[in-house]
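Chemist: my questions concern the predicted model and sequence given below.
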Amino acid sequence: MTKTQAQIPTQPKIYTFNQFIEWLPENPSARYELHNGNIIEMSQPTGEHEEIKGFLARKVSVEFDRLNLPYFIPNQAIVKPPEKESGYFPDVLLLNRPNLSHEKRWKTEATVSQGASIPLVIEVVSTNWRDDYHFKFADFEQMGIPECWIADYAALGGKKFIADPKQPTISVCQLVGDEYQVTNFVDHDLIISPIFPNLKLTAQQVFDSVL
């Protein structure tokens, strides 16, 4: 079976990250991630999900370009927690170019594992919201990624994450010591980003970016 024909095995199997990289199809018809050794086929995102992702990527790009920071947003880079057999494709991944020389997998696999390489990661919440609020949150925190946003435009997350009654929320997770401190922004709250302190963006502007 060629890589372009690869499919998720019908029998359960735990994969290492190296096996996952080897298994990944070159021209996939679906998107896959590795979660604790399990290959997960990601559902096709909605149009609103992609609009939110594109809007946030554009706003972040404008800001780091304005500040002349050595950052860029890749299209298909993988985030691998160093101590786990996992690999994620974040919705928006901001990379610090100077630190990539310290990433052993970057040149051959476009994979990063160091928090110093990732100033910011953004996940736009889908129906699999537990992945964003539980697994990825914990892994990004453990990796030492300075800032993580969880954009829950459809208020899909649990009430303990976005309050009761639930409403669309942008959660900004700032690494303080070795733990994330989470601040939620709703309605016309101005989003406070530690790495972009002069960012002029409200939660409502993000939510209004969809058709």
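Modeler: Thanks, I have the structure now. Residues are numbered from 1 along each chain as shown.
Chemist: from here on, just use CA atoms for contacts and neighbour counts.
Modeler: Will do.
Chemist: ok, and the closest non-adjacent residue to residue 91?
Modeler: Spatial nearest neighbour of residue 91, chain neighbours left out: residue 123 (5.2 Å); criterion: CA to CA, 6 or more residues apart in numbering.
Chemist: how about the residue positioned nearest the centre of the chain: what's its closest non-neighbour residue?
Modeler: Taking CA atoms, centre = their mean, the centroid of the chain lies closest to residue 90, which sits 2.9 Å from it. Computed as CA to CA, 6+ apart, the closest residue to residue 90 that is not its neighbour in sequence is residue 123, at 6.0 Å.
Chemist: contacting residues around stretch 156-170?
Modeler: 125-127, 129-130, 133, 149-155, 184-187, 191, 203, 207 (CA atoms under 8 Å, 6 or more residues apart in numbering).
Chemist: what subset of the residues you listed is buried?
Modeler: Neighbour-count burial (16 or more other CA atoms under 10 Å) applied to the contacts of stretch 156-170 gives 125-126, 129, 133, 149-155, 184-186, 191, 203, 207.
Chemist: among those residues, name the ones in strands.
Modeler: 149, 150, 151, 152, 184, 185 (DSSP state E).
Chemist: next one for the comparison:
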Amino acid sequence: MVQSAPKLLTVDEFISYYGDSDRYELIDGELIEMEPTGPHEQVSAFIGRKLNVEIDRQDATYFIPHRCLIKLLGTDTAFRPHLIVLDQTRLINERLWQKEPVITLGNSIKLIAEVVSTNWQNHYARKVEDYATLGVFEYWIVEDTALDGFPGLKQVSVDYLGIGGREYIGKPKQPTVTICTLVEDEYQKQLFQNNDQLVSSTFPNLQLTAKQVFAAGQSVPM
């Protein structure tokens, strides 16, 4: 029996049907399952905890929402970052924010961090292009090869399982944090591995190594 192609969704339909779910995002009208895992959540939570310390230290007007969508205007695309840092002083210009946690303006966003999943091409290619076009100043991609092959574990854009292409994180593939910083309208990328200390323009006093990020996704021995 021939199956019909799945119905494409508009971004408004997606927000209405799936806006409260953490499992899906929308790319060009196609529903994308994010396949979250426990290690994904561990890594995202660890990064969020470290960045919250820096937000307090700087006494900045930033915060990390529990749930947030990024709606790309003019397309049926709505990304759901693993972690996003917003500038609350900019939210007055966000026409949807008072009714639902949806961001449409790049200058509302200080930083996005994505933990690499099986759809790693979206993190390294599609989202790099779209976040740069939107004007997102800083974008982290986390991927860790060290957990690849462990039963029940998947990767984080921190490439937390090293599943990204070699052209993105080098050969041989290693656990890598790629930090993209917007210069004019393009991202300049820096790769951090092992004991490299992460360099963030948004949080210049951040004391955090790539190794610490990757370790957050590992189970603590009993």
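Modeler: Right, received. Where do you want to start? Only a predicted model underlies this, so the values are computations on that prediction, with no experimental measurement involved.
Chemist: would you pull the TM-score for this pair?
Modeler: Overlay of the two chains. TM-score (TM-score structural alignment, normalised by the length of the first structure): 0.89; 199 aligned residues with a CA RMSD of 1.5 Å.
Chemist: thinking again about what came up before, the residue nearest to the centre of the first structure corresponds to which position in the second structure?
Modeler: Matched by TM-score structural alignment, residue 90 of the first structure corresponds to residue 81 in the second structure.
Chemist: what about the residue nearest to the centre of the first structure, which SS state?
Modeler: coil (DSSP: H, G, I helix; E, B strand; the rest coil).
Chemist: quick one: contacts for it?
Modeler: Neighbours of residue 90 of the first structure in contact, by CA under 8 Å, 6+ apart: 78, 79, 121, 122, 123.
Chemist: looking at the second structure, name the residue matched to the second one.
Modeler: For residue 79 of the first structure, the equivalent position in the second structure is taken to be residue 70, counting by TM-score structural alignment.
Chemist: how close does that match sit to residue 121 of the second structure?
Modeler: To residue 121 of the second structure, residue 70 of the second structure is 18 Å away according to CA to CA, to the nearest Å.
Chemist: likewise for residue 190 of the second structure?
Modeler: Distance, residue 190 of the second structure to residue 121 of the second structure, by CA to CA: 18 Å.
Chemist: same deal with residue 34 of the second structure?
Modeler: 13 Å.
Chemist: go on, residue 19 of the second structure?
Modeler: Residue 19 of the second structure is 23 Å from residue 121 of the second structure, by CA to CA.
Chemist: before we move on, what about residue 114 of the second structure?
Modeler: From residue 114 of the second structure to residue 121 of the second structure the distance is 12 Å (CA to CA).
Chemist: all helices for the second structure, in order.
Modeler: For the second structure, the helices defined by DSSP state H cover 11-18, 38-58, 120-121, 127-134, 166-169, 210-215.
Chemist: tell me the residues of the first structure aligned with the third one.
Modeler: On the basis of TM-score structural alignment, helix 120-121 of the second structure is assigned to residues 129-130 in the first structure.
Chemist: what's the mean distance for the matching stretch versus the second structure?
Modeler: Stretch 129-130 of the first structure: mean distance to aligned residues in the second structure after superposition is 1.0 Å, counting by mean CA distance after the TM-score superposition for the first structure.
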